[in-house]
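Asker: attaching a predicted model along with its sequence, questions to come.
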Amino acid sequence: MDTLGLRIRQLRKEQKLTLEALAGNKLTKGMLSLIENGKAQPSMESLSYIAQQLGVESSELMEDVSPTEKRTVLEKAEKLYKVVFSELTDEHKQIVELINPIADKLTLSYESARLLDLYSRSGYHSKHEDWNSYYNRAMEMYEQLHLYNQSASLALFRGMIQFTAHRYEEALAIILQEHAHFDSPFDAMTTIEYLYCESLLFSAVGNYEQAQIKMKEALNFSKGERIFYRIDDLYRLACFQAMINGNEEDRSYYLQKVRQYGEFAENKYSTAIAEFLEAHFHNSFTHDYHKADVHIELSLELGKEIHTGKGNKEKNNNHYLLEKGKVLYGLGQFKEALPMLTKYEIPTYLHHPYDLSMAFEVHSYRALCYAQLGDQEKAMKESKIGHDLITELPDTPYKKFIVQTYTDLQKSSDSI
């Protein structure tokens, strides 16, 4: 049975029409049955008549994938794609398997473009080598349909692939080029997404002045449009940037904004992050370890509420282990600190130099604990790991600390 006949039969049954009703006064029941069973091909005139009877365009009958099927598949794929990052399992694989049977048959329409969009994104995450060809097809369809916001969003995805590969200069170049490429203004959410990513990438390459400009532009735009998309991410980035730059006034201001957003949106995750940022600040910048201890414990308690029943406890507490280990080291409790620091695992999802630099501190703190406990060999090994990891990253207080720790331990080792 051919595709055309199947499509006609499917639509007829969906509309609960009999053969006689669909045949009307221009076709016979027998001829229509032959067409549906692929034993006869309708003339263009008959095809137009059948389409009219079914209330669709002739082109819809001739497509390999019907609009109804595309919409059904797209609805399922969108639902899978909306699963939050922290709860992802094999959703990307499911999306690929869902769209794969129709991917090569999709013709120009919004549904087709979006399906190819999701297929390319999920194909990349599932490590399918051909994801790029479907990315190109999706981009072509979006541009033909003048769907510039969707095209811009997909282009942004491509740029951020370079970011996750730690090719920051390439990522920034792609995103700036794509932003300049689009003549039509983006919608509000796409505009904020671009400004946020540009700020993120300028800071990743060490251009803190431009990062600050883009961040403030995003915050002002968000206020002007009265939308809160990405606002918590922007406040956290601004707080972290101020911390790095030693700007206490901005740090306190944006930290308060993170807290206020958490209260306003009843978002416990933002509230927990605010406590974590405060703990980190006192650990790594003021070295007030008693204050750091208060805030990291508050962050842990809030985290427990968020992650109740959500997977591995150790994994959810991972960042707590690092900051708590630093607290214990700062308080001179080296034996207690070392197990905490040893359990900490640098997450594979960290890609920004700020996050990586902060995580790489663990090697220096382990080294310092080993040195205090008299194991010079392990101290040098850990400090060298941290030193080698941080070398290619931009200058930050973390890099300065890691390099200084390595230099001091090396001098100490040479003097023994």
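Answerer: All right, it came through fine. Note that the structure is a prediction, hence the values are computed from the model and not measured.
Asker: rest of the way, CA atoms for contacts and neighbours
Answerer: Fine.
Asker: pull the contacting residues for the spatially most central residue of the chain.
Answerer: The residue lying closest to the centre of the chain (CA atoms, centre = their mean) is Phe85, at 7.1 Å. Contacts for Phe85 were tallied using CA atoms under 8 Å, 6 or more residues apart in numbering; there are none.
Asker: any idea how far it lies from Ala272?
Answerer: Phe85 sits 17 Å away from Ala272, going by CA to CA, to the nearest Å.
Asker: then this one, side by side with the first:
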Amino acid sequence: MLGERIRTLRKQRKMTLEALAGERLTKGMLSQIENNKAKPSMESLEYIAERLGVEITELLGTISYVELRKVLEKAERIYEEFRIYFKHSEETIQQSNKLIALIEPYIPNLNESYESARLLEIYSRSLFCLNREEWKLYCDKAALIYDLLNLTANRADIAIFRGITFFLEHRYQEALQYYLEERKHIETTHIKIDPMTQVNMDYYTAAIYSALGDIKATSEAVEKALEYSKKEKLYYKTDDIYKLATVVSLLVKEEEKFHYYLKKLKQYGEFVEDKIFEELCDVLYAEYLLHVKEEYQEAMSIIDQYLTFDENNQKVTGDNWNMLQKGKVMYYVKEYKKALNILKTIYVPKHINHPVDLAIYYTKDTFIALCYKELHNINKALEHAKISYDCFLPLPDSIFKTLCIETYENMRLI
């Protein structure tokens, strides 16, 4: 309380009651203030703060804007460097602890400012990284302040973050329900939603629907986001939207939509002059050739553009996804041992949690099983078919899941 803070600061400075009271206060009045029996006026508080050599905010237990801003700037630098969202590596855990140590002393005295809300948000995400359940409490406090200040973009980011936490546990239906409720809250309580936030919310709505395999709802959300982007002449997340639409069309074998969105993704890549989009479009088209058209040689010619062959060691290297495709195409051209050697190197990237992306990587064990079957190692074939089957079980239907289930059921009959 106020009295205790004044007494503590006075004793730290080795001042008597008389010395602190000076000419404008009496010793008795100051004693009553220190014992919380009297409330000082603002003028008296300013006088006491001046005598103690502190800001009045320190006496009141609040934090000055300047101090709060400095803490936030330091926290942002640490947070931006490591972007603590869903990673749980040693490095991000270390940085989470650093952020918690920085922010925690200020938590009890935070106010209803943007700086306070942002610190609460970063603090919450750091706690999440350490698997501490109380992260939700501080996340909700930040959301409440963003609501009060009508900071729509920040509020939407929290809704998206909370929704994605369900993804990590494959609780996709709960993710959808939570996110739609949050979106409704934002749309009904915030005065105006800026264009970037609107597109962001439409994109994540599509992403969650696609996780559930609801293609109609996904398409509607995608079209809504694209139509709004055109209207506002805004290209934010256009690449992500086209990528999602292209992959979803591939997974459900809607060839017309696949070609349409792939063309749009290519055009976007040409517009921004980014070579990454050229490779992405090639990789997606190679998946189409492998799993829909069954044109393996053409797929191989595309894949090999992005791989390196070491003649001395007879080893192929390249991007994880491209290597996965290479392993699959080697199976289809009956090079089973080579396919196995490649497929065994494939891993599911730690940052991936969306079922659409997971479905692509989970095919690894299906193809390992198929290779072992052709090499007459039935035990190993059944083992990997079961691994793939268990991974695909919570995911929505797709051409990859169908292949996985058919493979597993066939293996069990052998």
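Answerer: Arrived safely. Here the structure is a predicted model, which is why all the values come from computation and not from measurement.
Asker: what's the TM-score here?
Answerer: Once superposed, chain against chain, the TM-score is 0.79 (TM-score structural alignment, normalised by the length of structure 2); 371 aligned residues with a CA RMSD of 3.4 Å.
Asker: after the longest helix seen in structure 2, next one along is what?
Answerer: Ordering each helix of structure 2 by length in residues (DSSP state H) puts helix 355-374 first. For helix 355-374 of structure 2, the following helix or strand on the C-terminal side (DSSP states H and E) is helix 378-392.
Asker: tell me the counterpart of Glu104 of structure 2 in structure 1.
Answerer: Using TM-score structural alignment, the equivalent of Glu104 of structure 2 in structure 1 is Asn100.
Asker: list of residues touching the helix or strand harbouring that match?
Answerer: For Asn100 of structure 1, the host element (DSSP H and E) is helix 91-103. With CA under 8 Å, 6+ apart as the test, helix 91-103 of structure 1 has contacts from 65, 73, 77, 80-81, 83, 115-116, 118-119, 122-123, 125-126.
Asker: equivalent analysis for stretch 283-298 of structure 1, please.
Answerer: 272, 275-276, 278-282, 320, 323-324, 326-328, 330-331.
Asker: list the buried residues of it.
Answerer: Across stretch 283-298 of structure 1, burial judged by 16 or more other CA atoms under 10 Å covers Asn283, Ser284, His287, Asp288, Tyr289, Lys291, Ala292, Asp293, His295, Ile296, Glu297, Leu298.
Asker: compile those into TSV and extend it with columns for secondary structure and distance to Asn267 of structure 1.
Answerer: As requested, the buried residues of stretch 283-298 of structure 1 are exported to TSV (DSSP: H, G, I helix; E, B strand; the rest coil; distance: CA to CA, whole Å):
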residue	secondary structure	distance to Asn267 of structure 1
Asn283	helix	25
Ser284	helix	26
His287	coil	29
Asp288	coil	28
Tyr289	helix	27
Lys291	helix	23
Ala292	helix	22
Asp293	helix	23
His295	helix	18
Ile296	helix	18
Glu297	helix	18
Leu298	helix	15
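Asker: now the residues you listed in JSON lines, with distance to Glu57 of structure 1?
Answerer: JSON lines is the format used below for the buried residues of stretch 283-298 of structure 1 (distance: CA to CA, whole Å):
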{"residue": "Asn283", "distance to Glu57 of structure 1": "66"}
{"residue": "Ser284", "distance to Glu57 of structure 1": "65"}
{"residue": "His287", "distance to Glu57 of structure 1": "71"}
{"residue": "Asp288", "distance to Glu57 of structure 1": "71"}
{"residue": "Tyr289", "distance to Glu57 of structure 1": "71"}
{"residue": "Lys291", "distance to Glu57 of structure 1": "69"}
{"residue": "Ala292", "distance to Glu57 of structure 1": "66"}
{"residue": "Asp293", "distance to Glu57 of structure 1": "67"}
{"residue": "His295", "distance to Glu57 of structure 1": "63"}
{"residue": "Ile296", "distance to Glu57 of structure 1": "62"}
{"residue": "Glu297", "distance to Glu57 of structure 1": "63"}
{"residue": "Leu298", "distance to Glu57 of structure 1": "61"}
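Asker: ok, so of those residues, who is nearest Ile213 of structure 1?
Answerer: Of all these, Ser284 has the smallest distance to Ile213 of structure 1: 25.8 Å, by CA to CA.
Asker: aligned to the closest one, what sits in structure 2?
Answerer: That one, Ser284 of structure 1, aligns with His291 by TM-score structural alignment.
Asker: and that match, how close does it get to Leu180 of structure 2?
Answerer: Applying CA to CA to His291 of structure 2 and Leu180 of structure 2 gives a distance of 34 Å.
Asker: could you pull out the strands in structure 2 for me?
Answerer: Assigned by DSSP state E, structure 2 shows strands spanning 307-310, 315-318.
Asker: show residues contacting the last one.
Answerer: Pointing back at strand 315-318 of structure 2 there. With CA under 8 Å, 6+ apart, strand 315-318 of structure 2 has contacts from Tyr306, Leu307, Thr308, Phe309, Asp310, Met323, Ile342.
Asker: the second one touches Asn320, doesn't it?
Answerer: To tie it back to what came earlier, the one meant is Leu307 of structure 2. No: the pair formed by Leu307 of structure 2 and Asn320 falls short of the contact definition of CA atoms under 8 Å, at 10.1 Å.
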